[in-house]
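K.L.:
I need the structure of the sequence given here:
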Amino acid sequence: PMGDDGMGKQLNSFLNSWADVVASPTNQTARGVVLTTAEEIAGRMRQTASQLDELTVTTRTQIEAGIGSVNRIANDIAALNQKIVEASGSGRSPNDLLDQRDKLVRDLNKYVQTSTLQADDQSLTVFIAGSYPLVLGSSANQLVNPPTADVAGRLSLSLGSSNARINNDLLGGGELAGLLQFYNNDVGDVRNQLGRLALSMAELTNRQHMAGIDLNGNAGQALFGSINFSTAVIQEPSVAAVLSLAVDPSNLDAPTEFQASDYTVSYTAANQVQIRRLSDGKYFDGTDFSSNTAVDVSFPAAPGNFLNFDGLRLTQTTSGAVGDQILLRPFANVAQQMRVALTSPSQLAVASPVLVEADPDNSGTLEVESLYRPGGQTPPGGWTGTTIEFVSGGYTTDGGTTVVPFTSGQPIEVDGFRLTLRGAPTVGDVFTVRPPAAGETITQNAGNGQALLALRDAVALDGYTLSDGYIPVFSAVSSSIQSAKSAAEFSSGVAEAAESARANQAGVNLDEEAARLLQFQQAYQASAKFLQTAQSLFDTLLQTFS
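P.N.:
From the prediction side, this is the model:
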């Protein structure tokens, strides 16, 4: 991840590029480097999102090929069942046919875990997912191909018709179970992590950038383009409710509260819903996701017809009906939308819109380290300036009597600005923070650039700083890879041992003990194939990010 082309390296190159601009605010070359590195990280995120899409297409193709193999093997087992019954009925020994059928069952377990039941006439019934009959005597049921997809695009197997869906959790093991798990869950989890990182970076940067002044004296614009959440709300056409999703504009900490998760919204009344966070199964109680059981929450009447949670705002424009089900995927399509909105280095809003002046009679050693307006904050109406006077025990503002303790290097936050002073004050020292006077040049200060540079150390995602924001993505992938590799190696060894023991039974009819051994061997084969498939897919996924 930290290679020259890795996402972590490119993310840090962008965050660190503000340092040269802070050192030389009017230097066009330094400004150009910021835009270049911004383009690189945005492009890397788009490329990674595209690679995830390609991986999804490839995985679906593998799923369809696996279903085709299962159907072919099932047909062959049914045909052998018929031949074995005929041979047994005529008094001939069908040992060769039995061996062929055993091999087909083993081959079938590479794709889907099975259980078998042999009848008195030596025909074999083959079940998948516990109790779904894939082969009954000389008849074979077919898995529907292509697989059935729900409204969110998640795939599941169906036996006989698309209405007879099989719960994926019942599949047990085998290549198809591994592919479905990867397609439905693992890729989506990584896409959510990537989208959350992209949205948090864009929101933190845009909010702070818009609090500054560019080289032309204009208010800062969004550095990254806006994200369209129209595809984040997924529902069946029959659902009456109309919802929209956005970043919570009223929450200054919204970019640090995002959770890499999808959500379900279930209507229990026209304006009453239950919201469940799928990453941990918790329910929204109107304040946070702290409930393990379903909680009804209501949309207020317009204009406050919205609910805020996890840094997001869910707005209802049309009431729903009881039973309406909606899926929210706020981060699934964020990374591919990442774009740099600025076209000129002079548009970078490096300057702070506020100035600080030290009284010429100050006798302490205080020096201004930084001054800027935090993203999203605005001064009080009619604000003309704030006077900070140091007294015994701290400082007061605008001649007030409340004394606030002062610590060198700790920011003073008042009236929508953040001033950091270092050194030791003397009683009577005064600093005045004010907006610029008409015609006063402020474009050469770098106060807002300092705030943008400080974002690299801002705690943003799961306790990680923004500069380390890629770590949750790689941690999730790496952990899954390691678990899949370890389990695959163990299960493969057990499967080989079971196969060796089974081979010792070859050439004779299976007694009850050998039948149980075959079932164990089938289960181990399916589990090993499941985990080997997961290992291969995760290796591909890790290469996508490195």
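K.L.:
only C-alpha atoms for contact and neighbour calcs from this point on.
P.N.:
Fine.
K.L.:
mind listing what Gln193 touches?
P.N.:
When contacts are counted by C-alpha atoms under 8 Å, 6 or more residues apart in numbering, Gln193 touches Ala260, Phe331, Pro472, Val473.
K.L.:
Now list the buried members of the residues you listed.
P.N.:
Ala260, Phe331, Pro472, Val473 (16 or more other C-alpha atoms under 10 Å).
K.L.:
Which members of the contacts of Gln193 are the farthest-apart pair?
P.N.:
Within the contacts of Gln193, Phe331 and Pro472 form the most distant pair, 14.7 Å apart (C-alpha to C-alpha).
K.L.:
picking up where we left off before, turn the buried ones among the contacts of Gln193 into a markdown table, columns for distance to Phe545.
P.N.:
Output for these, formatted as a markdown table (distance: C-alpha to C-alpha, whole Å):
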| residue | distance to Phe545 |
| --- | --- |
| Ala260 | 17 |
| Phe331 | 17 |
| Pro472 | 12 |
| Val473 | 9 |
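K.L.:
Name the helix or strand for the residue nearest the centre of the chain, please.
P.N.:
Nearest residue to the geometric centre of the chain (C-alpha atoms, centre = their mean): Asn192, 1.6 Å. Here Asn192 sits within helix 187-209, counting by DSSP states H and E.
K.L.:
Now do the same contact list for Ser491.
P.N.:
Contact partners of Ser491, counting by C-alpha under 8 Å, 6+ apart, are Tyr524, Gln525, Ser527, Ala528.
K.L.:
run this one through as well so I can compare:
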Amino acid sequence: MSILNIGVSGLLAAQRSLATTSHNIANAATEGYSRQRTELESRAPLFHGGSYLGQGVQVGNVQRIQDDIVTANLRANLTNNSNAEVRTAFAERVENLLSDESTGLTLTLQNYFSAVQDVASDPTSLPARSVLLSQAETLSERFDNVNDQINEQRAMVNDQMRTAVDEINQYAQSLADLNRRIVSGSSGQGGLPNDLLDQRDLVLNRLAEKIDVSAVRQDDGALNVFIGSGQSLVMGGNARELVAERLTGDPNNLDIGYRTSNGAIVDITRFMTGGEIGALVETRRSVLDTAQNQLGLIGLTLATEFNEQNRLGLDLNDELGGDIFNLPQPDVYSLPGNSVNAIPAVTVDDVNELTASDYRLSYNGTTFLLTRQPENEPVQPPLAPALPATAATPAGGNTATGQLGVTVDDPTALQETDYTLTYDGANYQLTTNPGGVAVPLVADPSDATILVGDGLNFHTGDLAGAVAGDSWTITSDYDPDVLVGDGLRIDTTAIAAAAAGDEWLIQPTRNAASRMTVTMTDPADLAAISGALEDAANTGEADIAALRVTAAGTPETYLPATVVVNGAGDIYNVVSPSYGANAGAATVESFRVLDPKDADLFAAATPITYDSTQQQFVVNNERFALDPSGVTTIRANGWELQVRGEPTGVGPALDAFTINVTPTPAETLPTATTTVTGNGWEMDVRGTPAAYDTFTVDLSRGRPGDARNIQAMAELQDARVVGGETSFQNGYTNILAEVGNETRQAQIARDSSATLLADAQAQRESVSGVNLDEEAANMLRFQQAYQAAAQVIAVTSTLFDTLIAATRR
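P.N.:
Alright, predicted model coming up:
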């Protein structure tokens, strides 16, 4: 090759280097730009005369200066920092909302219980009662306000999620377009469109701020992009569209899915991690859902406990109390794609067993399953049919005395039918009613008087004097379609046609805080006076769930009674006085059990007579003289009766009073409720009692100063009733602690990720950034090279001119 060609090659190489340097300088402030360098290489030498002669220089490539490891590190730190900043922003707002006295619940709860204590100190004070109702209204409104504020944050999450998904779709489409341009613009000699690669990396970095991404380079230079836990977003020149829609049945939450080729949408929310989207999903789950569900559980538990306790007492009109609060009901949503357009009827069966979780009810073709969400943890024990309420009604002509007890023996053997139990003079027979189908009865191995059939126990030992022909109608509300679990009662009747795979979302507490309203308006309706109370010394798990008057016009209904569990822990015995024919002006002042372990306490009936000639009450041949004060105390068989006044009549053995004992077999299943029947009332006792546990029932009138029931409400302040584990105030403190912990973790992550991001950006700049001083030096260097190459060409021209001149001579 001639000197001229060599000079031209040097000139062109210097020109290309100058152009690259100029390009670097021009893009020094361009975001995402990577410094470029012209790579020069010698041309292939020419073999001539036994030697290789140089042929000049050529441009091998314009190299984009970047490091894949540095780029990936920057992208990861962009994801982490964006995630931490979003999490911190939401967590701080929720924490401030819950912890501020003007917006949180702490002070409002304290004021409410202070008002309860004021009524307990003066139960007849209408002003104190009015203040309590006013504080109840304030508490209800505060629950509602806090819940609304959390819902506002939830709406912000939805809006931000929708915007982020739109941006992701834009970035995905841009990446697909750039992939196509890069593939078509790449030369077969290995050259790459560097500026397009920079643009693609910049878009990928912006995508990384929205969601965790990974990229795989194809042989043709295109990038396949995956998000979350490996869901494809961009494959070569094709981009998948994401959508933000309600896909899981919850009308308050947006979910993320992708649209398939046939138009169907697949929910991928649970796979979305990292970046802004991951932060929004995590914030909703760990902050908003947790705080709102736990807040709702506190409100629902408070309303339930106060309603139940108020229904166990007497108001200023000597009537059993009613509800103070309206009880919120669970939200139930059918998931998209279900085969039935219906939802099950769901109520709270036992608020103390309820958790602050959402639930998913699913049908597998044979069985309904209940799982806690979002953990997808099956409830333990699994859903099972609700235990039935059973009752035995004797036929009108029965000779037998006593009350036949019916309890559940085996829930899995229960049948959906009523029964008739008949005595033939020697044995009992059980038949279905209607139908008359015989049901086998077997004796309980531990007690032959207990007969077992179809999952029920029949306590024939409670009966006396049965003769052939006596019969009892056994009613049971057993319904296999009604299931219980985790404190929920789920009636699946409406979804009986469900198909395998059908699912429903159940939110027992999500919106409970906003629906807990005060229904009581009259301060006199507050039931401060004791009606039914548990003994503080009880050691069992049984507690009073309800009290009902069944015979309001009967005098005995309003006499005090004590319910005592026997030594075996399987019988509730109602020990109560009743008036005799000669009671006359004598009235029961008080009655209580002194010794639940007294061997004679559970005698069928103990008569108390009055000897008017001696002015003495007689019990078990023991005499108690009429007290001149007007109130006589009588003690026997472990009980104490105080009588005001003197019976009417003349005689040594007037029928004054009787101490009756009415046994009711206790359901021994932990979740069962036993209905204990007394003199004109029924009391539901939930759970399993211990031996000698006692409960007091007193519906007597004229006790306005009795504050034991309102005191029981005051004691709820420290009772561990929320989830069966903690108090109301501690439950709220736990919410603050959990949200505060999320906030601290997010803040730490934000600060550390910001530092790491700054380091990653600096590292990227050190590798790929444009240094203007360096580029200026390169400009001078390449300018000199250009001038030198031009001089070579000038020398070539002179030599050529000399040669031409020589040939002319």
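K.L.:
Just give the TM-score of the two.
P.N.:
Overlay of the two chains. TM-score (TM-score structural alignment, normalised by the length of structure 1): 0.72; 450 aligned residues with a C-alpha RMSD of 3.7 Å.
K.L.:
rewinding a little: dump the residue contacts of the aligned residue in structure 2 for the residue nearest to the centre of structure 1.
P.N.:
Taking TM-score structural alignment for the superposition, Asn192 of structure 1 sits opposite Asn293 in structure 2. Neighbouring residues of Asn293 of structure 2 by C-alpha under 8 Å, 6+ apart: Ala356, Ser357, Asp358, Thr509, Arg510, Asn511.
K.L.:
Can you tell me the element the spatially closest residue to Met683 of structure 2 that is not a sequence neighbour falls in?
P.N.:
The shortest distance from Met683 of structure 2 to any non-neighbouring residue, by C-alpha to C-alpha, 6 or more residues apart in numbering, is to Leu547 (4.4 Å). Using DSSP H and E, Leu547 of structure 2 sits in strand 543-549.
K.L.:
Would you mark the buried spots in that strand?
P.N.:
Of all the residues in strand 543-549 of structure 2, those buried under the rule 16+ other C-alpha under 10 Å are Asp543, Ile544, Ala545, Ala546, Leu547, Val549.
K.L.:
With stretch 211-227 of structure 1 instead?
P.N.:
Within stretch 211-227 of structure 1, the residues that count as buried by 16+ other C-alpha under 10 Å are 211-215, 217, 219-227.
K.L.:
Can you get me the start-to-end distance on stretch 179-193 of structure 1?
P.N.:
20 Å (C-alpha to C-alpha, to the nearest Å).
K.L.:
about what we covered before: next helix or strand past the strand holding Leu547 of structure 2?
P.N.:
Next along from strand 543-549 of structure 2, by DSSP H and E: strand 561-565.
K.L.:
now the buried residues of strand 543-549 of structure 2 in JSON lines, with distance to Ala136 of structure 2?
P.N.:
Listed next are the buried residues of strand 543-549 of structure 2 as JSON lines, based on distance: C-alpha to C-alpha, whole Å:
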{"residue": "Asp543", "distance to Ala136 of structure 2": "25"}
{"residue": "Ile544", "distance to Ala136 of structure 2": "23"}
{"residue": "Ala545", "distance to Ala136 of structure 2": "22"}
{"residue": "Ala546", "distance to Ala136 of structure 2": "22"}
{"residue": "Leu547", "distance to Ala136 of structure 2": "23"}
{"residue": "Val549", "distance to Ala136 of structure 2": "27"}
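K.L.:
counting contacts, what elements does the strand ranked longest in structure 2 pack onto?
P.N.:
Taking DSSP state E as the criterion, structure 2 has its longest strand at strand 654-665. Packing partners of strand 654-665 of structure 2 (3 or more C-alpha pairs under 8 Å, 6 or more residues apart in numbering; DSSP states H and E): strand 405-408, strand 571-579, strand 605-611, strand 673-677.
K.L.:
Take these and lay them out in JSON lines including distance to Leu280 of structure 2 and mean neighbour count.
P.N.:
Compiled in JSON lines, those are given as follows (distance: least, C-alpha to C-alpha, whole Å; neighbours: other C-alpha atoms under 10 Å):
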{"stretch": "strand 405-408", "distance to Leu280 of structure 2": "49", "mean neighbour count": "24"}
{"stretch": "strand 571-579", "distance to Leu280 of structure 2": "54", "mean neighbour count": "25"}
{"stretch": "strand 605-611", "distance to Leu280 of structure 2": "69", "mean neighbour count": "22"}
{"stretch": "strand 673-677", "distance to Leu280 of structure 2": "44", "mean neighbour count": "23"}
